[in-house]
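[1] Below are the sequence and a predicted model for it; my questions follow.
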Amino acid sequence: MLTDLFSPSVQHSLDLAGIFVFAISGALLAVRKNFDVFGMAVLAEVTALGGGLLRDLIIGAVPPAAFTDLGYFLTPLFATLIVFFLHPEVERITKAVGVFDAAGLGLFCVAGTVKAYEHGLGLTFAATLGLATAVGGGVLRDILAHEVPSLLRWDRDLYAVPAMVGSAMAALLIHFESLDGTTIVAPVLTAFVLRLMAMKFHWRAPRAWHRRSAATEEV
């Protein structure tokens, strides 16, 4: 059980940290899209809470934490205010979005895996739901911002794979009864660093084997 692994305060802090960094990435993307402050807040809330809502509905943790904990709702608004007044120069926004998104990816894939395991899912399905927790908010963010989700585009750097690795590492640590407040840093950092390296070196997943189509991607 999750309560056996971490104290309630540690669990809550981990969730809020993931919510905050994902909200930052959502609000920064809204700035890049020239949204107003309301649009920034909406994109921040959806990015931060979308994956967690999906996770909680699937495991039957209802009402979802996003609707029972005021901190979950207010944290994205706080992130929006920070971005509204202190966002980087326009030419640096894309890089900032990527870094914060990678941080949220690492935090949420692990938090989602652990919470799913707490609610009785096997390790394989817990890791799968950890992946969904990590990428769900980003997918909704991109859709609302009128972009094809990075998760689905062959010409974008690896996004889901780092979350898969982080989730799998968390599941393995649970399996070997080695997950605690110290070792949890390993899967979070691994997913975060893998995502950053994918962005830096443009690592991409392969397309269909012996793909012969000359069709280009529609923009």
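    Yep, that arrived.

[2] C-alpha from now on. contacts and neighbour counts both.
    Fine.

[3] Next secondary structure element downstream of the biggest helix by length in the chain?
    When the chain is scanned for its longest helix (criterion: DSSP state H), the result is helix 90-118. For helix 90-118, the succeeding helix or strand toward the C-terminus, using DSSP states H and E, is helix 123-144.

[4] which strands and helices sit next to the next helix or strand after that next one?
    As assigned by DSSP H and E, the chain's next helix or strand after helix 123-144 is helix 160-175. For helix 160-175, the packing partners by 3 or more Cα pairs under 8 Å, 6 or more residues apart in numbering; DSSP states H and E come out as helix 90-118, helix 123-144, helix 185-201.

[5] Make a markdown table from those helices and add distance to residue 16 and mean neighbour count to it.
    Shown next, in a markdown table, are those (distance: least, Cα to Cα, whole Å; neighbours: other Cα atoms under 10 Å):
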| stretch | distance to residue 16 | mean neighbour count |
| --- | --- | --- |
| helix 90-118 | 10 | 23 |
| helix 123-144 | 14 | 25 |
| helix 185-201 | 15 | 19 |
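
[6] Of those helices, which is nearest residue 44?
    helix 123-144 (8.1 Å; Cα to Cα).

[7] Now do that closest one and helix 90-118, the angle between them.
    150 degrees (axes from the mean of the first three to the mean of the last three Cα atoms, to 10 degrees).

[8] Okay, one more to line up with it:
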Amino acid sequence: MPAIIPDVSPLLLAMDLTGIFIFGLTGGTLAVRHRLDIFGVMVLALVTALAGGVLRDLLIGAIPPATMQDERYLITALASGLFAFFFHPFINRLVKPVMVLDAAGLGIFAVAGCGKALAYGLGPLPAVLLGVLTACGGGLVRDVLVAEVPRVLREEIYAVAALLGAAIVIAGAMLDLPKAPVAIAGAAAAFLLRVVSVLRGWSAPRAPGS
């Protein structure tokens, strides 16, 4: 696999910020649905948008985390919370808005998390695991805070979709393919698998007899 210097490329930064805004919308929208006040909406948006990335950065040694180094991360997360607070009626007109937004954020964060792990010199398997952690971490905290069973633990395919997106990034790096098309393909594949699995009722395998 080609060596990559530990630097955040413009592509990774753009994907991080896009994922933060989308995941922040899911947290804020869910908070509004649970009738939380503006403080609750902002808290849920922030933890949903930032928790996975912060944990990823701590594990790869990117300290302090990007969220604490670059104000754009916090500004983007706060903006997503405010957008959800004031424009939730518009967001709710979408079909299954939280699920669709969550699927989009899942794909973007899986790709960005895996890409950043590779940039910091991790091997393929740890990079995939960190991509999944980045994608699922914020959503897990969000669901716990509103007393819902986290989506990553439900029957619907969730972590598997993130795993697919991260695996495509690994394959692209091994084949030395252009990063931007690979990132788009990985995010799109994770998004499509997540959405199709919900619409068709697909689920991950369960233990025999369970």
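    Done, it's in. Quick caveat: nothing in here was measured; it's all calculated off a predicted structure.

[9] Need the TM-score from the superposition.
    Scored against TM-score structural alignment, normalised by the length of structure 2, the superposed chains reach a TM-score of 0.92; 208 aligned residues with a Cα RMSD of 2.0 Å.

[10] so what secondary structure elements neighbour the longest helix of structure 1?
    helix 2-5, helix 8-32, helix 37-59, helix 123-144, helix 160-175, helix 185-201.

[11] I'd like to know which of these is closest to residue 91 of structure 1.
    Nearest of those (Cα to Cα): helix 8-32, 9.4 Å.

[12] So the residue nearest to residue 169 of structure 1 when sequence neighbours are not counted versus residue 204 of structure 1, what's the distance?
    Nearest non-adjacent residue to residue 169 of structure 1, counting by Cα to Cα, 6 or more residues apart in numbering: residue 187, 5.6 Å away. The spacing between residue 187 of structure 1 and residue 204 of structure 1, counted by Cα to Cα, to the nearest Å, is 21 Å.

[13] ditto for residue 189 of structure 1
    20 Å.

[14] again, but for residue 61 of structure 1
    35 Å.

[15] returning to what we had before: in JSON lines, list the helices and strands packed on helix 160-175 of structure 1 along with distance to residue 152 of structure 1.
    As requested, those are exported to JSON lines (distance: least, Cα to Cα, whole Å):
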{"stretch": "helix 90-118", "distance to residue 152 of structure 1": "16"}
{"stretch": "helix 123-144", "distance to residue 152 of structure 1": "9"}
{"stretch": "helix 185-201", "distance to residue 152 of structure 1": "15"}
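
[16] so which of these gets nearest residue 165 of structure 1?
    Per Cα to Cα, nearest to residue 165 of structure 1 of these: helix 185-201, 6.4 Å.

[17] after superposition, how close is the closest one to structure 2?
    Mean deviation of helix 185-201 of structure 1 relative to structure 2 after superposition (mean Cα distance after the TM-score superposition for structure 1): 0.7 Å.

[18] matching residues in structure 2 for that helix?
    Counting by TM-score structural alignment, helix 185-201 of structure 1 pairs with residues 184-200 of structure 2.

[19] what distance separates that stretch from the middle of the whole chain?
    With Cα atoms, centre = their mean, to the nearest Å as the basis, stretch 184-200 of structure 2 stands 13 Å off its chain's centre.

[20] Equivalent analysis for stretch 73-91 of structure 2, please.
    Counting by Cα atoms, centre = their mean, stretch 73-91 of structure 2 comes out at 16 Å from the chain centroid.

[21] Leaving aside the residues adjacent along the chain, what's closest to residue 53 of structure 2?
    residue 134 (5.4 Å).

[22] What distance do you get for that neighbour to residue 96 of structure 2?
    23 Å.

[23] Kindly report the same for residue 102 of structure 2.
    10 Å.

[24] That's all I had, so thanks and see you.
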